[in-house]
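Novice: Turn this into a structure:
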Amino acid sequence: MENSKNSDAVVRHRPALRLLHWLVAALVLVTWPLGLMIGFVKDDVKLDFYLVHESIGFLVLWIMLLRIGVRLTGSAPPSEGSAIERMTAGSVHGLLYLFLVLMPVTGFLATNAHGFPLQWFGLFTVWSPIGKSPDIAWTLSAIHETSAWILLTLFALHLGAALFHHILRRDGTLYRIL
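Specialist: Coordinates of the predicted model:
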């Protein structure tokens, strides 16, 4: 790339933040389709799909909390673009962080409320803060499912913006996180 804004000139995010970004992205790209497929699999494997989906989701929660901590302990590289682009990018990033915490929390609580304690990868049982609560189980499940679609939309916006910057603008935005 001959552009003066190539990858060599870009100030990148800290290595810990880049690692956590791609780890969460990979886990979400596994767990989101697993959650979608649960409704279509045979009953004899349905619990296996739930176990993996819920376990990865719980892992995403803890990685996101770590990621938020890392993000709060240092500054991000300066953003490029107009004020509206920076505001939009900041809003999408903030909402991604919010839903990447909200989704696993509501999924975990929904599992508990339906009367199933989380068996993290079959290794141990995670303490249930609410126990079986049928009155709120379906509400938590609905929030979790709605959040999944919102997260998918935010992911598409985020990916679209990254591709826009990389392919059309040919600037260093994508290189900040690579």
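Novice: C-alpha only now, for contacts and for neighbours.
Specialist: OK.
Novice: So which bits of stretch 137-155 are buried?
Specialist: By neighbour count on 16 or more other C-alpha atoms under 10 Å, the buried set for stretch 137-155 is 137, 140, 141, 144, 145, 147, 148, 150, 151, 152, 154, 155.
Novice: again with stretch 160-173
Specialist: Buried residues in stretch 160-173, defined by neighbour count with 16+ other C-alpha under 10 Å: 161, 162, 165, 170, 171, 172, 173.
Novice: Next: stretch 43-58.
Specialist: Buried residues in stretch 43-58 (16+ other C-alpha under 10 Å): 49, 50, 51, 52, 53, 54, 55, 56, 57, 58.
Novice: mind checking how far residue 158 is from residue 165?
Specialist: Noted for residue 158: a distance of 11 Å to residue 165, by C-alpha to C-alpha, to the nearest Å.
Novice: likewise residue 115?
Specialist: Separation of residue 115 from residue 165 (C-alpha to C-alpha): 46 Å.
Novice: Point me to the helix or strand that includes the most centrally placed residue in the chain.
Specialist: Nearest to the mean C-alpha position of the chain, by C-alpha atoms, centre = their mean, lies residue 100 at 3.9 Å. Here residue 100, judged by DSSP states H and E, is contained in helix 83-113.
Novice: starting at the chain centroid, how far to the helix or strand just after that helix?
Specialist: Next helix or strand after helix 83-113 toward the C-terminus (DSSP H and E): strand 119-120. Relative to its chain's centre, strand 119-120 lies at 20 Å (C-alpha atoms, centre = their mean, to the nearest Å).
Novice: Outside of the next helix or strand after strand 119-120 itself, which residues are in contact with it?
Specialist: The helix or strand immediately downstream of strand 119-120 is strand 124-125, counting by DSSP H and E. Here strand 124-125 makes contact (C-alpha atoms under 8 Å, 6 or more residues apart in numbering) with 117, 118, 119.
Novice: Now show me the structure for the sequence below, then we'll compare the two:
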Amino acid sequence: MSFFSRSIATTDLVLRVERYPATSRLLHWLVALLVLATWPLGMVIQFTAKEVQLDFYMLHESLGFLVLWLMLLRIGNRLVARPPQPEGRAAERAAAGLVHGLLYVLLVVMPVSGFLATNAHGFPLVWFNLVPVWSPIGKTPEIAGIFSAIHGFSAWGLLALLALHLGAVLVHHAVRRDTTLYKML
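Specialist: This next block holds a predicted model:
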């Protein structure tokens, strides 16, 4: 089978697959891109020159705050948009449900804890240096470390879950050659 024939066969398969609703796919990929930008940005802040660290923090926090709002939209969308039928055995579907549920939880906990940590450290958020965001707790150094720890643990937990998620996608796509990936494209 030539490359051209495979491409046509793949396109035909994608068109026949019951896919996630367009809103679900759009929100999924927007959050994925933002996480892929925000997570490494947060990791390199400590290694940047002091004169640009605040700019890195502002960008990291602003992108994280955007992730929070998009995740709230995703949760609402998930409640009203019917997903396609999952593939695999019952145990695999349960594991996938657990991983997806934990991803959703951490994608809310992480930006909330980061936002509260910066507030508690005394740095209110000005979203993309344009919109001041109300600080619900204000400067509270005695709890800032708790929120920072939650933010850090959830970041590493998110990375582990993301690795599981991507590994499962690769197994479905490259090993089993089923339509799981095409449902989200």
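Novice: List the TM-score for the superposed pair.
Specialist: The TM-score (TM-score structural alignment, normalised by the length of the first structure) is 0.96; 177 aligned residues with a C-alpha RMSD of 1.4 Å.
Novice: Tell me which of the buried residues of stretch 43-58 of the first structure fall in helices.
Specialist: 49, 50, 51, 52, 53, 54, 55, 56, 57, 58 (DSSP state H).
Novice: Closest one of those residues to residue 86 of the first structure?
Specialist: Nearest to residue 86 of the first structure, judged by C-alpha to C-alpha, of those is residue 57 at 29.4 Å.
Novice: Without its sequence neighbours, what residue ends up closest to that closest one?
Specialist: Of all residues not flanking residue 57 of the first structure in the chain, residue 104 sits nearest, at 5.2 Å (C-alpha to C-alpha, 6 or more residues apart in numbering).
Novice: what does the one you found align to in the second structure?
Specialist: Using TM-score structural alignment, the equivalent of residue 104 of the first structure in the second structure is residue 111.
Novice: likewise residue 20 of the first structure?
Specialist: Residue 20 of the first structure maps onto residue 27 in the second structure, by TM-score structural alignment.
Novice: if I pick its match, what's in contact with it?
Specialist: Here residue 27 of the second structure is in contact with 70, 71, 73, 74 (C-alpha under 8 Å, 6+ apart).
Novice: what about the last one, distance to residue 92 of the second structure?
Specialist: This points to residue 74 of the second structure. 23 Å.
Novice: got it, and the second one?
Specialist: Relative to residue 92 of the second structure, residue 71 of the second structure is positioned 24 Å away (criterion: C-alpha to C-alpha).
Novice: Show me which of the two is the more surrounded one.
Specialist: Between residue 71 of the second structure and residue 92, residue 71 has the larger neighbour count (other C-alpha atoms under 10 Å), namely 21 against 13.
Novice: wouldn't the more buried one be in contact with residue 106 here?
Specialist: No. Residue 71 of the second structure is beyond contact range of residue 106, at 10.1 Å (criterion: C-alpha atoms under 8 Å).
Novice: Can you get me a residue count around whichever residue in the first structure pairs up with residue 120 of the second structure?
Specialist: Under the alignment by TM-score structural alignment, residue 120 of the second structure pairs with residue 113 in the first structure. Neighbours of residue 113 of the first structure under the rule other C-alpha under 10 Å: 24.
Novice: hang on, residue 113 of the first structure packs against residue 139?
Specialist: No. Residue 113 of the first structure is beyond contact range of residue 139, at 9.8 Å (criterion: C-alpha under 8 Å).
Novice: coming back round to it: check the mean deviation of the helix holding residue 100 of the first structure from the second structure.
Specialist: Superposing on the second structure and averaging over aligned pairs (mean C-alpha distance after the TM-score superposition for the first structure), helix 83-113 of the first structure comes out at 0.3 Å.
Novice: cool, stretch 15-22 of the first structure as well?
Specialist: Following superposition, stretch 15-22 of the first structure is found to deviate from the second structure by 0.3 Å on average (mean C-alpha distance after the TM-score superposition for the first structure).
Novice: Show me what residue 139 of the second structure aligns to in the first structure.
Specialist: If you follow residue 139 of the second structure across to the first structure using TM-score structural alignment, you land on residue 132.
Novice: now do residue 17 of the second structure
Specialist: Using TM-score structural alignment, residue 17 of the second structure pairs with residue 10 in the first structure.
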